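[1] kindly generate the corresponding structure for this input.
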Amino acid sequence: MGNAIHDNDSQVLYLKQRLNMFLEVLESVDPESAELEDIDRMIQMVDDLELKVQQFKKS
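    Sure thing, here's the model as predicted:
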């Protein structure tokens, strides 16, 4: 999937990029026509971000 990220600057940059990606997805979803799969995908993105934050805290 890629190389491990160990230094703090790279970790912060990675998290910022992932958060920006999430915000783009969130902005693109029409609340009137959002499907359950769309919501599930966004929840999974938040869960993945949370997991990465926890991993980075440990390293």
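[2] could you use CA atoms for every contact and neighbour count after this?
    Noted.
[3] so where's the longest helix in the chain?
    Determined from DSSP state H, the single longest helix within the chain is helix 36-58.
[4] which strands or helices does that one pack on?
    Contacts defined by 3 or more Cα pairs under 8 Å, 6 or more residues apart in numbering; DSSP states H and E place helix 36-58 against helix 8-28.
[5] what's the angle from the helix it packs on to helix 36-58?
    Here helix 8-28 runs at an angle of 170 degrees relative to helix 36-58 (axes from the mean of the first three to the mean of the last three Cα atoms, to 10 degrees).
[6] now the other sequence, so there's something to compare against:
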Amino acid sequence: MGKQISNPEQQVSYLKDRLQMFLEVLDTIEPETTELEDIDRLIQMMDDLELKVEQFKNTKE
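    Predicted structure coming up:
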């Protein structure tokens, strides 16, 4: 696993990068050929992003 990010600027940068990655994946999906596994992966990516947001919020408290 990677090093913990405690600097708020680095946390924001990390979240922006992850969100950009999610948007890029979303842009490449073709609705006509999307399978359930693709949707599951998108949901997992959002869950992971939400978890990171919660972790970063807790480091400030």
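[7] quick check: TM-score for this pair?
    The TM-score (TM-score structural alignment, normalised by the length of structure 1) is 0.98; 59 aligned residues with a Cα RMSD of 0.4 Å.
[8] pull the residues that contact the longest helix of structure 1.
    Where contact means Cα atoms under 8 Å, 6 or more residues apart in numbering, the residues beyond helix 36-58 of structure 1 that reach it are His6, Gln11, Leu15, Arg18, Leu19, Phe22, Val25, Leu26, Val29.
[9] and with 10 Å instead?
    By Cα atoms under 10 Å, 6 or more residues apart in numbering, the residues outside helix 36-58 of structure 1 that reach it are 5-8, 11-12, 14-16, 18-19, 21-23, 25-26, 29-31.
[10] mind checking which of those residues are buried?
    Buried by 16 or more other Cα atoms under 10 Å: Gln11, Leu15, Arg18, Phe22, out of those.
[11] not counting sequence-adjacent ones, nearest residue to the second one?
    If I follow you right, that is Leu15 of structure 1. The shortest distance from Leu15 of structure 1 to any non-neighbouring residue, by Cα to Cα, 6 or more residues apart in numbering, is to Leu49 (7.2 Å).
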